Every structure is written in structure tokens, then in C-alpha cells.
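Enquirer: build me a model:
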Amino acid sequence: MKYNEINDFHRIDIENEAHPSVFFKDENYDLFIFRMPQLINNRLVPISKAFIITDKSYFYFDKESKEFVDLQSVDGFYKYLNNDIDSILKIINGYIEEIELIEDNFYENKIDKNFNKQWFSYKNDFIKINRILFKCVEVITILISHYRKDDDYLERNFEDMQEHLQLAHRNSGMLLEKLDALHNSYLVENN
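Expert: Below is the predicted model:
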């Protein structure tokens, strides 16, 4: 796939670092943009990655070289996405451990003096993660339903990724609830 073969509007979408997850059908290809949270230098950063699907192959757009990288097959496409989805699960699991530690300390009366600042920072991250993951789940569901008839491999394996995204989304919602419960308890304790 050559960059100049892409619709002008889609080129803008592909290069947009903050583009939300989306699935577009075009005459000659399908465009799949997947926006996922990633940890970069200990900061949560949403990253948008663009993929082009044709009758012949699956391509990832490398934003640095401004070229499409051929993933060779649906298996290559799956492995590429699955790697990112696994990293999302690791991020969420890391946050679960951090919040459990804060909970344990709180209930043992070992409250951090910067609790409100810490709470706000986590709350901000989890709201972003939750919103991004909601859209990821929605778009991967569209992708699966569009290709369901074409390839049993895609359906089986992509539904597995969909389940992992749904789990990450549910867990991010659970983390928001835990934070709210902690904050409410903190307010009661300190008033």
C-alpha cells in the first residue's frame, strides 16, 4: 500500500496523533484507527495507530517514516494488535495493585499526606483510560462484525482481543469506583 493511494481525508486521520478509534470503509481499503493508552516515561499517553486492510494484506502506518508496513496476513495483524492490548492489560493490572496498596494503607490508618493530589492524579488517568477503552471496544466490535464472514481465524482471535479490551474497560471502571469510595471515606474521616 502506498501513501498516495489513500484518500486525502484519510491521510489527515492517519497522521493525527489524537484521532479516536474508528473504522471506515473505502472503495479500495478499510481504515482502522486504534487509539490506546500507553505508558511512556511513566506518563499515560493515548496513542493512535492506523491500519489499512485490503483484499491482499494488512498494513500498519509508521508515522515516523510515513510508510505502510505490510503485516503480511491476518495473523500478523492480530499479533501486532494483541501486543498492544496485552500492554493495556499490564497497565490496568499495575494500577489495580497501586490502588489496592493505597486502600490497604488507608484502612490501616497510614494515609498519605498528599492523598487528594494522589487521588486526583489517578482519577484523571482512569477517566481517560475508561473513555479510550470504551471506544476501543466499540470499534473492534465493528471490525469483527465486518469481517466475521470472511475469516474464521479473525473472528476467533479478534473476539479474544475484544474480551481483553472489555476486561480492561470494566477494570478501569472498577478502579474509578474504588477511588470514589476511598475519597468519600477520606472526606468522612477528615471532617
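
Enquirer: CA atoms for contacts and neighbours, from now on please.
Expert: OK.

Enquirer: contacts only, for Ile92.
Expert: Contact analysis of Ile92 by Cα atoms under 8 Å, 6 or more residues apart in numbering lists 168, 171-172.

Enquirer: so where does Glu177 fall, helix or strand?
Expert: Using DSSP states H and E, Glu177 maps to helix 152-189.

Enquirer: the residue of the chain lying at maximal distance from its centre and Ile92: what is the separation?
Expert: Relative to the centre of the chain, the most outlying C-alpha is that of Asn191, 38.2 Å out, by Cα atoms, centre = their mean. Between Asn191 and Ile92 the computed distance is 32 Å (Cα to Cα, to the nearest Å).

Enquirer: same check on Val69?
Expert: Distance of Val69 to Ile92, given as Cα to Cα: 29 Å.

Enquirer: same deal with Ile140?
Expert: 19 Å.

Enquirer: pull the contacting residues for the residue nearest to the spatial centre of the chain.
Expert: In the chain, the centroid-proximal residue (Cα atoms, centre = their mean) is Met36; its distance is 2.9 Å. Met36 makes contacts with 46-48, 84, 88, 132-133, 136, as judged by Cα under 8 Å, 6+ apart.

Enquirer: most neighbours, which of these?
Expert: Highest neighbour count within the contacts of Met36: Leu133, with 25 neighbours (other Cα atoms under 10 Å).

Enquirer: which element is it on?
Expert: Assigned by DSSP H and E, Leu133 falls in helix 115-147.

Enquirer: hang on, Phe61 in a helix?
Expert: No: secondary structure of Phe61 (DSSP: H, G, I helix; E, B strand; the rest coil): strand, not part of a helix.

Enquirer: not counting its neighbours along the chain, what's nearest it?
Expert: Phe68 (4.4 Å; Cα to Cα, 6 or more residues apart in numbering).

Enquirer: following up with a second sequence; could you model it the same way so I can compare the two?
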Amino acid sequence: MVKLNEFHLEDIKSSKHNSAFIQNSNYNILILKLFTLKDKKIEPFNLNLIIENNKIYHFDGDNFIKIDGYDALFEFLDPKINKILEIVAILSNKIEKLENRFYENQDLDNFNKIWFFNKSNLIKMSRVLSKADEAFKEFLKFYHSENQDLNIKFDDLLEHIQRSNKNTDYAIENLDTIYMVHSTYKDEKIQKSLYALTMLSGIFLPLNFIVGFFGINTSSLPFSSGTGGTYYVVLILIISALIFAFVLHYIDRKS
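Expert: As a prediction, the model looks like this:
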């Protein structure tokens, strides 16, 4: 059974250790941090592999489990790395659906919350995959085999990690683009609201002065000759407000 340096033993026991390929005179260690999707959240986990004189062991947190050769190691890693591809595809599809809903002008409740949740997951994935890519490349470089079929298999695993990383980065860029467009759209709505308030002030301020004049004994003012002048002015204010609201609603729908 392989005997590890106490510091290396601490490394493989730590769930917080990033992906790394550690070389030692008696053995080498590949710590490969991957992730799974649980309750819509990304949960990283470590695969701890120790190679000593072509003997391969997996440390599961308590025990060293022997893996019978590099073909068996491939079979051990393949489903776990393929699962990464599936998770990236699931989250990428969620981003595409969010994008389609946004560009189809569908209402997006809690957009900022949705955006932050997905961005947080994608950033975690990108960090994990970048480190895994570096560590696995070092591992393959060191253990490059004369067996071409075996090389092809492990190169395929590396390609899956790299493709997952690229797709994750693309999803982050896509999500950021959606956020920028959404922010621009919100800014435009705020500008329209400010414009509407300015227009309302321009309409109601003069009318307000007119209403104020009715409290002064001044002749020749509109509606001052008969009874109910104040009611006429109030009616004009209401009609003006309704017309202005209708125009704003129409412009908003057109935009």
C-alpha cells in the first residue's frame, strides 16, 4: 500500500483543494475537482488518484481503492467527465431560453435574482474546469503512453473538459449580454418616465396657475363669467391627463 507524505495526505483529504498534479519521487497524485448539479446548485467534489509504479489508487475520503490499470482508470473517469458535459448543456439551454423569453418581450419576474443565480453557478463551473484542464494536461503529459488507443481515450477526456470549459465561458458571455440589454431597456423606461413627468409638469403647471387665478377677483378670466368655472377647469385637467396617459401607453407599446 502506498505511503503518502503527511502534507499530501492532508491535500487529498481536503475537499477545498483545487485540481492539481503533484509529482513526488515515490508516487504522483492527480487531484481532479469536478462538480455535480444538486437542487439546481453546483456542488464540487474531488477525485483523488495516486499512482505508484503504475499502480493506481483512488482515495474516497476514508480508504485507498485500487484501480486495475489505465483502461480501468478511463472507465472510472469517463462517466464523471461526461456528466460535466451534460450539466453544462443543461445550464446553457436555460440561458438560451432566458434569452429567447427576453427578446420575445415576455415578462421576466425577478430577472436580477435569476441572472445572479445562474452567473454564480457558471463562474464556479468555469473556475473548476480551468483548473481541471491544467491538471489533467500535466497528468497526460507525464503519463503519455505508447498505447495509441489509450492515448486517444484520455485525450478524449481532456477534450471533454476543455469543451465544457469553453461552453461555460460562452454561456457567461451570453448571460452578460442579456444583462446589458436588460439594463439598457430598464434605463430607457426610466428615461421615458422622466420624460412623462416633465411633460405632465409642462401641462399641469400652467393649468394649476389658471385654477389659482379663480381665487382672485379678476375679470375677463376664462370661465369666470358664469357658475361652475372651477369644475370646468378640473374637467379639462382630467381629460388632459387621460389623453396624455393614452399617448404614453401607445408609445410604450410601439417601442
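
Enquirer: helix/strand/coil for the corresponding residue of structure 2 for Ile47 of structure 1?
Expert: Alignment note: Ile47 of structure 1 maps to Phe45 in structure 2; criterion TM-score structural alignment. On the three-state scheme (three-state DSSP), Phe45 of structure 2 is labelled strand.

Enquirer: Phe45 of structure 2 is in contact with Lys38, isn't it?
Expert: No: under the criterion of Cα atoms under 8 Å, Phe45 of structure 2 makes no contact with Lys38, lying 11.9 Å away.

Enquirer: ok, Lys63 of structure 1 to Leu154 of structure 1 distance?
Expert: Per Cα to Cα, Lys63 of structure 1 is found 25 Å from Leu154 of structure 1.

Enquirer: number of residues surrounding the residue mapped onto Lys13 of structure 2 from structure 1?
Expert: Using TM-score structural alignment, the equivalent of Lys13 of structure 2 in structure 1 is Glu15. By other Cα under 10 Å, the residues close to Glu15 of structure 1 number 17.

Enquirer: wait, isn't Glu15 of structure 1 in contact with Tyr60?
Expert: No: the pair Glu15 of structure 1 / Tyr60 is not scored as a contact, 11.9 Å apart, by Cα under 8 Å.

Enquirer: returning to what we had before: who has more neighbours out of Lys63 and Leu154 of structure 1?
Expert: Shown here are Lys63 of structure 1 and Leu154; by other Cα under 10 Å, Leu154 has more neighbours (19 against 14).

Enquirer: corresponding residue for the residue nearest to Phe61 of structure 1 in structure 2?
Expert: Using TM-score structural alignment, Phe68 of structure 1 sits opposite Phe64 in structure 2.

Enquirer: and if you look at Asp30 of structure 1?
Expert: So Asp30 of structure 1 corresponds to Asn28, using TM-score structural alignment.

Enquirer: need the contact list for that match.
Expert: When contacts are counted by Cα under 8 Å, 6+ apart, Asn28 of structure 2 touches 21-22, 50-52.

Enquirer: how far off centre is stretch 112-122 of structure 1?
Expert: Distance of stretch 112-122 of structure 1 from the chain centroid (Cα atoms, centre = their mean, to the nearest Å) equals 25 Å.

Enquirer: residue range for it in structure 2?
Expert: Aligned using TM-score structural alignment, stretch 112-122 of structure 1 spans residues 108-118 in structure 2.

Enquirer: tell me, how many residues neighbour Lys33 of structure 2?
Expert: With other Cα under 10 Å as criterion, Lys33 of structure 2 counts 22.

Enquirer: what angle sits between the helix or strand where it lies and helix 111-142?
Expert: In the assignment (DSSP H and E), Lys33 of structure 2 maps to strand 28-38. Calculated by axes from the mean of the first three to the mean of the last three Cα atoms, to 10 degrees, strand 28-38 of structure 2 forms an angle of 160 degrees with helix 111-142.

Enquirer: and Lys80 of structure 2, what pairs with it in structure 1?
Expert: Checking TM-score structural alignment: Lys80 of structure 2 goes with Asp84.

Enquirer: state the distance from its match to Val137 of structure 1.
Expert: 14 Å.

Enquirer: what secondary structure does Ile51 of structure 2 sit in?
Expert: Secondary structure assignment for Ile51 of structure 2 (three-state DSSP): strand.

Enquirer: which ones are touching it?
Expert: Neighbouring residues of Ile51 of structure 2 by Cα under 8 Å, 6+ apart: 27-29, 57.
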